[in-house]
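*Asks:* Give the three-dimensional model of this entry:
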Amino acid sequence: MYLFTPDFLPTQWMVDLYEDDDIRKDVYFLNDTIVMSSITYTDLFMVNKYPGNPDLWTGANTNYQQAPKVFRIAEMYLISAEAALSISESQALAPLNELRQARGLSAVDASGSALVDAVREERTRELAFEGFRLDDLRRWDLGFTRRDPQNTDPLQPGANYYTKSVEASNPKFIWGVPTNDILINPGLAGEQNPGW
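*Replies:* The predicted model follows:
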């Protein structure tokens, strides 16, 4: 039996975003014994999308190293679907549904804002935990509100831990310029992005 001490847990919304028939659900999440703050939990999902490649381990246990995936066909399908939203809904549906069906899901037959939402949700599901979400929200001009946790007991109490909301106009959606770059690049004239 393994004991896990994850640094973070996905929200209940994230776990529920995957239908039971979605093959990604059992790959991306693991429901196993978790120890947090000396308390054992057996009913929480943790992220298991990249558990580590045994060929890259430096010891008996995982070091979570993975060979990088520079290009993924799934991302290309999602880029195609999103780009086609402004051209033709049928051209957006084709790559979206091909990806969904490859993941064990039924095709969607949506149009208008429902189709936009379907493409965005599929992108969230497919690229979860890979660092795309902040850039996606910025590109879509959307803010966010943290969703309900699976269980509040293992969480640190306090403002903004699991109740935080950020408007799309928040300057933190744009990264700050590294201090060294400001210092050595005269073209930046010592200016930082707003809010940093």
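*Asks:* Going by C-alpha atoms from here, please, whenever you check contacts or count neighbours.
*Replies:* OK.
*Asks:* separation between the residue lying closest to Tyr28 once chain neighbours are set aside and Lys172?
*Replies:* Closest residue to Tyr28 apart from its sequence neighbours, by CA to CA, 6 or more residues apart in numbering: Lys49 at 4.0 Å. For Lys49, the distance to Lys172 equals 27 Å [CA to CA, to the nearest Å].
*Asks:* Strands along this structure, start to end?
*Replies:* 29-31, 34-36, 39-41, 45-47, 144-145, 165-166 (DSSP state E).
*Asks:* looking at the ones you listed, which is buried most?
*Replies:* A comparison of the strands of the chain by mean neighbour count, using mean count of other CA atoms under 10 Å, puts strand 45-47 on top with a mean of 20.
*Asks:* That one packs against which elements?
*Replies:* Under the contact definition 3 or more CA pairs under 8 Å, 6 or more residues apart in numbering; DSSP states H and E, strand 45-47 sits against strand 29-31.
*Asks:* The strand it packs on: how far from the chain's middle?
*Replies:* Strand 29-31 has its C-alpha centroid displaced from the chain centroid by 16 Å (CA atoms, centre = their mean, to the nearest Å).
*Asks:* Which residue ranges of this protein form helices?
*Replies:* Counting by DSSP state H, one finds helices in the chain at the ranges 12-16, 23-28, 73-84, 89-102, 112-126, 133-139, 179-184.
*Asks:* Figure out which of those helices is closest to Tyr41.
*Replies:* Smallest distance to Tyr41 across the helices of the chain (CA to CA): 15.3 Å, for helix 12-16.
*Asks:* could you say what helices and strands the closest one packs with?
*Replies:* Short answer (3+ CA pairs under 8 Å, 6+ apart): helix 12-16 packs on no helix or strand.
*Asks:* Give me the buried positions along it.
*Replies:* The neighbour-count check on helix 12-16 (16 or more other CA atoms under 10 Å) flags 14-15 as buried.
*Asks:* got it, and stretch 19-26?
*Replies:* 22, 24-25.
*Asks:* please give me the structure for this one as well, since I'd like to look at both together:
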Amino acid sequence: MQMMKSYKRYITLCLLAVSAVGLPACNKKLEVAPGSYIVPDQVKTESDVRAELLGAYSNLQHYDAYGERAILIPELLSDEGELSFEGTFLTYRQYQDKAQLKTSAIAEGIWQRGFKTINNVNIVLSNLNLVSKDNKTAIEAEAKFVRGLMYFNLCNLFGKPYSAGAVTTNLAIPLILDPIIAQEDLQKGYQPRATVDAVHKQIVADLVFATTNLGETNEKGRANKYAAYAILSRVYMAEGLYDKAAIAANEVIKSDAFALTSTFDKAFNNGLNSSEDIFAIQQTNQSNAGTVNNGLQTFYAGYDFGSRGDIIIDLDKIPAYEPDDVRGSFFYENYGLAVDDGFYTGKWKEQYKVIPVVRLAEMYLTRAESNLRAGTTVGAEPLDDINLVRERSHATALAAVTADIAVAERIRELAFEGDKLWTYKRLKKSVGAFTYTDNKLVLPIPQRETDVNTKLTQNPGY
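*Replies:* Presented below is the predicted three-dimensional model:
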């Protein structure tokens, strides 16, 4: 192993720094993103532990995580004609067509980046004895937030939805809670897939610990207790526990730590977190998800904005908006490398800008729908929550609201932010001709992983 002054390190051993399950050939050098500066088996001080935690955050920024694919791939899978991938990358078009293969480099990248992040966290948690008493609980909570977030993302992508039932038998992903830092640890990574139920229990345990032990504030791009509550609300919605989802969303709203931006457009393309960003990925021209062949902005923005312009929007297929609703006109005309002329979403328009992972608007919509489904009024009347979001976009105030109306509002507000697929799955809605449990709405376990780890079983349909 060697360390470089450019804050990149290369690992030449077959360690879990890349994947906890399928490890690359030992003759390859592997570049680890800036932020994780410490060789795992050389964690000796509290500063080293903190560096490993920052490495986990850096992994979240990667295009195989929330820098692109954690948001884009669910959008492609849930597409019903509202967007079209027109670029030359066949692998992305396959996801839109629900024709992805078990050899998909995209699935492999998501899997490897996810377990690399989880391993960063497990290294942190296994070295808490090096952390001072005053900082120990906060660091543990922050690490568990990252692990809970990543396991939720992986479970959603590689397993059947919780709403499908059979959660104690349906398989998701391996649960790996021990660090892999040396050759003798490799067998710890060769685990079978855990059930959806087991993974969800671990996610909830990690996030609940984070809500209890994180502070109310943190540095931009890092989690506080409200970020944990926000992600926990998503988990509870996926599980159909709407009473708990309403309570979790309400914890965020009632904190008054966040506020809807004054206009809808100000929620996007910001150099720093907006007032409604509960958790967001930070990007700069020196640290970003990519500007050539990867990254949300790379695909979603037109060529005039330094991008490929691969994803165009069909304005006739987007959710119905009222004439005065500014969300319905948050598009612009441009072109791309393979597009002569088309419309693009304004959400991912500019390079090197913050990527919102969860916004306050979502919490209002979650609280409203959850209250409606649970028959509760936690925090506010559902109608008030829905109208608050609509008012910001100049949509007409509603006189009454149902759970279905709340869902329609969610689809309008969170379009192209990676939410639609998960909303459809928890509500057992079909994506076009594909039922919510269709095998092609679940990613394949990468063949490279099943080749290495014989305990892994492949998803049906692959």
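*Asks:* if we can go back for a sec, for the residue nearest to Tyr28 of structure 1, give me its contacts.
*Replies:* Applying CA atoms under 8 Å, 6 or more residues apart in numbering to Lys49 of structure 1 gives the contacts 27-29, 129.
*Asks:* Leu96 of structure 1 too?
*Replies:* Counting by CA under 8 Å, 6+ apart, Leu96 of structure 1 touches 77-78, 81, 119, 122.
*Asks:* corresponding residue for it in structure 2?
*Replies:* Under the alignment (TM-score structural alignment), Leu96 of structure 1 pairs with Ile386 in structure 2.
*Asks:* try Ala118 of structure 1
*Replies:* Per TM-score structural alignment, Ala118 of structure 1 is aligned with Ile405.
*Asks:* Its match: neighbouring residues, count only.
*Replies:* Per other CA atoms under 10 Å, the neighbour tally for Ile405 of structure 2 reads 14.
*Asks:* same deal with Tyr50 of structure 1?
*Replies:* Neighbour tally, Tyr50 of structure 1, other CA under 10 Å: 15.
*Asks:* what do you get for Leu60 of structure 2?
*Replies:* 26.
*Asks:* Might one say that it is in contact with Ile281?
*Replies:* Yes. Between Leu60 of structure 2 and Ile281 a contact is recorded at 7.5 Å, counting by CA atoms under 8 Å.
*Asks:* hmm, back to that, including distance to Val177 of structure 1, could the buried residues of stretch 19-26 of structure 1 go into JSON lines?
*Replies:* Below are the buried residues of stretch 19-26 of structure 1 laid out as JSON lines (distance: CA to CA, whole Å):
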{"residue": "Asp22", "distance to Val177 of structure 1": "39"}
{"residue": "Arg24", "distance to Val177 of structure 1": "36"}
{"residue": "Lys25", "distance to Val177 of structure 1": "37"}
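*Asks:* tell me which of those residues is nearest to Ile182 of structure 1?
*Replies:* For these, the nearest to Ile182 of structure 1 is Arg24 (42.2 Å; CA to CA).
*Asks:* any idea how far Val354 of structure 2 is from whichever residue in structure 2 pairs up with that closest one?
*Replies:* Using TM-score structural alignment, the equivalent of Arg24 of structure 1 in structure 2 is Arg327. Arg327 of structure 2 sits 19 Å away from Val354 of structure 2, going by CA to CA.
*Asks:* before we move on, back to that, make a markdown table out of the strands of structure 1 and add distance to Arg138 of structure 1.
*Replies:* Listed next are the strands of structure 1 as a markdown table, based on distance: least, CA to CA, whole Å:
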| stretch | distance to Arg138 of structure 1 |
| --- | --- |
| strand 29-31 | 26 |
| strand 34-36 | 33 |
| strand 39-41 | 35 |
| strand 45-47 | 24 |
| strand 144-145 | 10 |
| strand 165-166 | 11 |
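*Asks:* Of those, which is nearest Leu3 of structure 1?
*Replies:* Closest among the strands of structure 1, using CA to CA: strand 34-36, at 5.8 Å.
*Asks:* Can you tell me which of the buried residues of stretch 19-26 of structure 1 is closest to Pro6 of structure 1?
*Replies:* Among those, and counting by CA to CA, the member closest to Pro6 of structure 1 is Lys25, at 17.9 Å.
*Asks:* Spit out the contact partners of that closest one.
*Replies:* By CA under 8 Å, 6+ apart, the contact list for Lys25 of structure 1 reads 15, 18-19.
*Asks:* Counterpart of Gly143 of structure 1 over in structure 2?
*Replies:* Here Gly143 of structure 1 is matched to Ser430 in structure 2, going by TM-score structural alignment.
*Asks:* So Cys155 of structure 2 belongs to a helix, correct?
*Replies:* Yes. Per DSSP: H, G, I helix; E, B strand; the rest coil, Cys155 of structure 2 lies within a helix segment.
*Asks:* Quick check: it vs Tyr436 of structure 2, distance?
*Replies:* In terms of CA to CA, Cys155 of structure 2 sits 15 Å off from Tyr436 of structure 2.
*Asks:* now do Leu77 of structure 2
*Replies:* For Leu77 of structure 2, the distance to Tyr436 of structure 2 - CA to CA - is 11 Å.
*Asks:* Please point out which parts of stretch 186-196 of structure 1 sit buried.
*Replies:* Under 16+ other CA under 10 Å, stretch 186-196 of structure 1 has no buried positions.
*Asks:* Phe4 of structure 1: which of the contacts of Leu96 of structure 1 is nearest?
*Replies:* For the contacts of Leu96 of structure 1, the residue nearest Phe4 of structure 1 by CA to CA is Glu122; the value is 28.5 Å.
*Asks:* how many other residues sit next to that closest one?
*Replies:* 18.
*Asks:* do Glu82 of structure 1 as well
*Replies:* For Glu82 of structure 1, the neighbour count with other CA under 10 Å is 23.
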